[in-house]
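Chemist: Sharing a model that was predicted from the sequence below.
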Amino acid sequence: MANIFSIGQSALTVAQAGVNTAAHNIANAATPGYNRQTVVQVAGQAGAQAAATVGMGAQVAEVKRNYSSFLGTQLLSTQSQQSQLEVQYGQIQQIDNMMADSSVGVAPALQDFFNTLQNVSTAPADATLRQSVLFSAESVTTRFKDMSNQLDEIGQGVNSQIESSVQDLNSAAQHLVGLNQAIVNAKGMPGSQSNDLLDQRDQVLRDLSKVVKISVNEQDDQVNVFIGNGQPLVTGSTAHQFKTQPSKTDSGRLEVVQDFGNQAGAPLSSQQPVGGALGGLLAFRDQTLAPAQNALGLVAIGLASGINAQQVKGYDQTGVAGKPLFDLPPVGVAASSSNQGVASLGAELGDISKLTASDFTFRLAGDQYQLLRSPDQQIVASSANADEVLAASAEQGFTLELSGELKAGDSFLIRPTAHAARGIGVALQDGRDLALASAETAAAGDSGNLRQMIGQQNAKTLNGGTSSIQSAYGQMVGRIGSQTRELQLTSQSASQINAQTETALQNASGVNLDEEATDLMRYQQAYQAAGKVMQMAQQLFSTVLDMGR
């Protein structure tokens, strides 16, 4: 009798576990990251009775978590890729929309400036026409400044988003450490289940993969998480924090570094597999924003240098040799805040046809002086002789002059074109100072030098003598447009791939309410049948008692 009662009780226990598990699944069908759980039951150990072996009912071996680690790992990768491309696309759209807006674009102002020069050629002595050239010059410099300021504002927005991403990074690391410990504690307790904690941890990992690309390995029920080139974020019960800090050579540019207390690690770079939203921000800043700022500055330098060079070849209305029409800011040079030496570095523009939309670094690495091009840090020149490297800068469109002693590890950031667009200005105030004449003793109607100025619009003075001012600007706009279109397509593709992976994981691990309803009915019937067994056992037991009276 005891066996029958025990078997019925085991059946009742298993059925109750099944009902509870199905109900738990149904309750969490909409819970983010929840994975379906199923009861794994096994037959109870059989016992011998006389000449036969009689079963001992059933028991719950485990409540299994239905999770595909392969699809889960794949989802981390696809989510990181989608997030990076989505952020890059969203950022570059701002620049693309700005440049496509004719009301703020530089191209119309450039065209208007050269149209004004063309107009004054009809009456070079006309004071009103001469003054209109200066007004038009003011307008074009204002357009350059406005666009440069907008790019700077986008850069500030990128800084804010980088700070937010780092906060999310650190918060996720702390959360993972807590879940690691909770899972270890739960598995150490008899009969406990850590399935829900595992789901929560996997969901945090998924959310984290939207911030950065992560690699995960599990050890002793705890996950270790790494980012970038293998920088640890979580190792067991330790969260490794990251922070933002201004670049040592550009205070307006935030870097992301690992926080070691008194010191910081090397900054994360767009050249590393950072991935996620943070990787998208770094890639946008290095591959799109900085080149756009530099390319805009290159056009501004092309205009100002070309017109100024022609101005000084002519003569104004008083027969005096012309003075520059435009003011240009000096080449940007910034010493690293960690420099140990007392050296200073000066820079001036050289052959503008050799200028590129790039920044450069001059440094002393060991005993080698080096000039590197950003953002990939390609070595342009390297030598133990500083003068050889300094001289090599002329091939990049600028000249360098080093004063004082440089210590190993010291560096300087050189930005030949980055500040030109926002720093350009008009030097002349009086239209009579325009050097339109080609000879000092020319008649009032002489406009020989003016014709040369007008010719600057189409003169191929940039990009190695292959681009004019206007075409260089058009190339910049076209390049941004092409990048925007490419990012739109790749972002859409990454989104589709991620959605497919998420669907596959959901199909493998998610809750199907129809299936749960079926399981609920099946376990309900089993529960009722188990109750009948126990009822029968009770009746048989009562019969035996009655027989003994």
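Modeler: Thanks, I have the structure now.

Chemist: contacts and neighbour counts: CA atoms only from here.
Modeler: Noted.

Chemist: At which residues are the strands of the stretch 251-400 of the chain located?
Modeler: 254-258, 326-327, 332-335, 344-349, 360-365, 368-373, 378-383, 398-403 (DSSP state E, counting those that start in this stretch).

Chemist: scratch that, the stretch 101-250 of the chain is what I was asking about
Modeler: 214-219, 222-227, 231-235, 238-239, 242-246.

Chemist: can you tell which of those is closest to P190?
Modeler: strand 222-227 (18.6 Å; Cα to Cα).

Chemist: how close does G90 sit to Q161?
Modeler: 12 Å (Cα to Cα, to the nearest Å).

Chemist: typed the wrong thing, it's T128
Modeler: 49 Å.

Chemist: Look at the two and report which has more neighbours.
Modeler: More neighbours surround Q161 than the other of T128 and Q161, with 15 against 12 (other Cα atoms under 10 Å).

Chemist: ok, second structure coming up, stack it against the first:
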Amino acid sequence: MSMMNIGLSGVQASQIGMNVTSQNVANINTPGYSRQQAVFGSVGSHGMNDAGNGVSVTSIRRVTDQYQTNQMFRASSMLGAASTSAQQLQRLETMLAADSMNLDQGFNSFFSALNGSSPTPYSSANRQQIVSEAEALTNRFNQLSSSVDGQFSDLNQQRTSAVAQANSLLSNISQLNEEIRKGEVSGANTSALRDERDVMINELSEIVDVRVTDPGDGTLELSLPNGQPLISGNQTAQFSLATDPNNPQSQVLSLSFNGQDFPIGSDIGGKLGALDAYEKDVLIPSQEIINDIALEFATAFNDQLAQGFDLNGQPGKPLFVFDPDNPASTLSIDPDFKPEDLALSSDGTPGDNGNLLKLIEIKDQEFDIVHLGSQTLGGAYNSMLGDIAVKSRQAQSDYQAAGNIYVQATVEKSGTSGVNIDEEAVSLMKYQQAYQANLQVINTANQTFAAVMQLF
């Protein structure tokens, strides 16, 4: 090849190098962008006395480390799970600790009214105060149960939104896979498509923990930690939700892939896994504890009233009415119950407070509360609240740790794939100098040719 053509190949290669560098600099603030490098190769000679035929750009390489990228995906999943857990636990803790919800305070007020009636159990005012405090206590149970039910509704909304987002991301990632595969076959630069795909996989990782496999054809295969496929070849999975047959308030998650449905649990990680774990490990047990406290209290109080006599000397009748299957939300005062119906006497005389003292003892009586064991009524609520507070503090700590891990993973990936403005400036100068030098080669070849032509 002539000297002029060799110089021209150098100019063209240097121009491509400057274009790649310019692209890097232009995208220095583009999220998910991986810097590119022009890969140069010498064009070989054709004979013994041929030094070579210049240079060519054999490819434009996307600078990335798949291990670091996978670590970022894992960190994203941890952060999504930790963030969701911390948020849900903090909301529940704040709700349960509110003065209007705190059952321990409600029990204290109710039993204080009973204590205040001890000297004069026949007093109409004192009896009315007992009934009023009982009604206030039932309102606490109702409001608390309603708020817990609201958390189930909120979880379902979050699941629905996360599932829709995950399905959309899976479809888009699968489409990008196909575009990249076709681009690889045709020799196109697929770096931008690969960057876009990584951003989407990272977003998907926040929702579920994703495992990535590279089959070597430009596509990526995705699966859940337990091996269930999300994207494999031209097959793409989709998540779906259905009402839990064992709990109408909840939803069950499943995965459909290639005509088969797989049940999904909290082991999928990410936001969806954290929502499932929070519901099963925290919200449902809390609901069961609150219902059990309501059931034990109302049953014990009504049973003890039945042991005494009212102001008219009649056997005591129940103060509380409720549905045993859902006591906290249905607990209320019998609408036909009157203050004089309170059976505070143990012998039928109005001035006797024997049964009242038995009723007061219920406050310090221990009951077998589900998930908590033997506890007083107020103590059971405080134990539940304390346990949630401990879990909330741990979740906040896990969230901070996950955030630090994600930042570290992002920094490490950026160290390899990110654009360094100083390095790009040096590269730009290098390519400029090479460009100018090759122009000089062309100019020298032109002068040589002109000198030769003057000989004729």
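Modeler: Received the coordinates, thanks. Because the structure is a prediction, the values reported are computed rather than measured.

Chemist: How close are the two chains, by TM-score?
Modeler: Scored against TM-score structural alignment, normalised by the length of the second structure, the superposed chains reach a TM-score of 0.95; 452 aligned residues with a Cα RMSD of 1.8 Å.

Chemist: circling back: is it possible to get a markdown table of the strands of the stretch 251-400 of the first structure that adds distance to E86 of the first structure?
Modeler: Below are the strands of the stretch 251-400 of the first structure laid out as a markdown table (distance: least, Cα to Cα, whole Å):
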| stretch | distance to E86 of the first structure |
| --- | --- |
| strand 254-258 | 20 |
| strand 326-327 | 40 |
| strand 332-335 | 33 |
| strand 344-349 | 38 |
| strand 360-365 | 29 |
| strand 368-373 | 28 |
| strand 378-383 | 28 |
| strand 398-403 | 37 |
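
Chemist: what sits against T213 of the second structure?
Modeler: T213 of the second structure makes contacts with L220, E221, L222, as judged by Cα atoms under 8 Å, 6 or more residues apart in numbering.

Chemist: ok, those in the first structure, which still hold?
Modeler: On the basis of both residues aligned by TM-score structural alignment, their matches' Cα atoms under 8 Å, what survives of the contacts of T213 of the second structure in the first structure is L220, E221, L222.

Chemist: quick one on the thing from earlier: including distance to A134 of the second structure, could the contacts of T213 of the second structure go into JSON lines?
Modeler: Below are these laid out as JSON lines (distance: Cα to Cα, whole Å):
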{"residue": "L220", "distance to A134 of the second structure": "63"}
{"residue": "E221", "distance to A134 of the second structure": "61"}
{"residue": "L222", "distance to A134 of the second structure": "57"}
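
Chemist: all helices for the stretch 151-300 of the first structure, in order.
Modeler: Along the stretch 151-300 of the first structure, counting by DSSP state H, counting those that start in this stretch, helices occupy 195-209, 276-284, 290-311.

Chemist: Format these as CSV; extra columns: distance to F260 of the first structure and mean neighbour count.
Modeler: Output for those, formatted as CSV (distance: least, Cα to Cα, whole Å; neighbours: other Cα atoms under 10 Å):
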stretch, distance to F260 of the first structure, mean neighbour count
helix 195-209, 21, 20
helix 276-284, 20, 27
helix 290-311, 29, 24
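
Chemist: Distance to G423 of the first structure for those helices - can I get that in a markdown table?
Modeler: Output for the helices of the stretch 151-300 of the first structure, formatted as a markdown table (distance: least, Cα to Cα, whole Å):
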| stretch | distance to G423 of the first structure |
| --- | --- |
| helix 195-209 | 41 |
| helix 276-284 | 24 |
| helix 290-311 | 9 |
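
Chemist: Tell me which of those helices lies nearest to A537 of the first structure.
Modeler: helix 195-209 (36.0 Å).

Chemist: How about the contacts made by the residue nearest the centre of the second structure?
Modeler: Centrality entry for the second structure: nearest residue to the mean C-alpha point is K271, 2.4 Å, by Cα atoms, centre = their mean. K271 of the second structure makes contact with S77, G80, A81, S83, T84, A162, E206, I207, V208, according to Cα under 8 Å, 6+ apart.

Chemist: ok, now which ones touch the alignment partner in the first structure of L439 of the second structure?
Modeler: Aligned by TM-score structural alignment, L439 of the second structure pairs with G531 of the first structure. Going by Cα under 8 Å, 6+ apart, G531 of the first structure touches G8, L12.

Chemist: at 10 Å what do you get?
Modeler: Residues near G531 of the first structure by Cα atoms under 10 Å, 6 or more residues apart in numbering: F5, G8, Q9, A11, L12, Q525, A537.

Chemist: does T73 of the first structure count as helix, strand or coil?
Modeler: Under DSSP: H, G, I helix; E, B strand; the rest coil, T73 of the first structure falls in the helix class.

Chemist: tell me, how many neighbours does it end up with?
Modeler: T73 of the first structure, neighbours per other Cα under 10 Å, totals 16.
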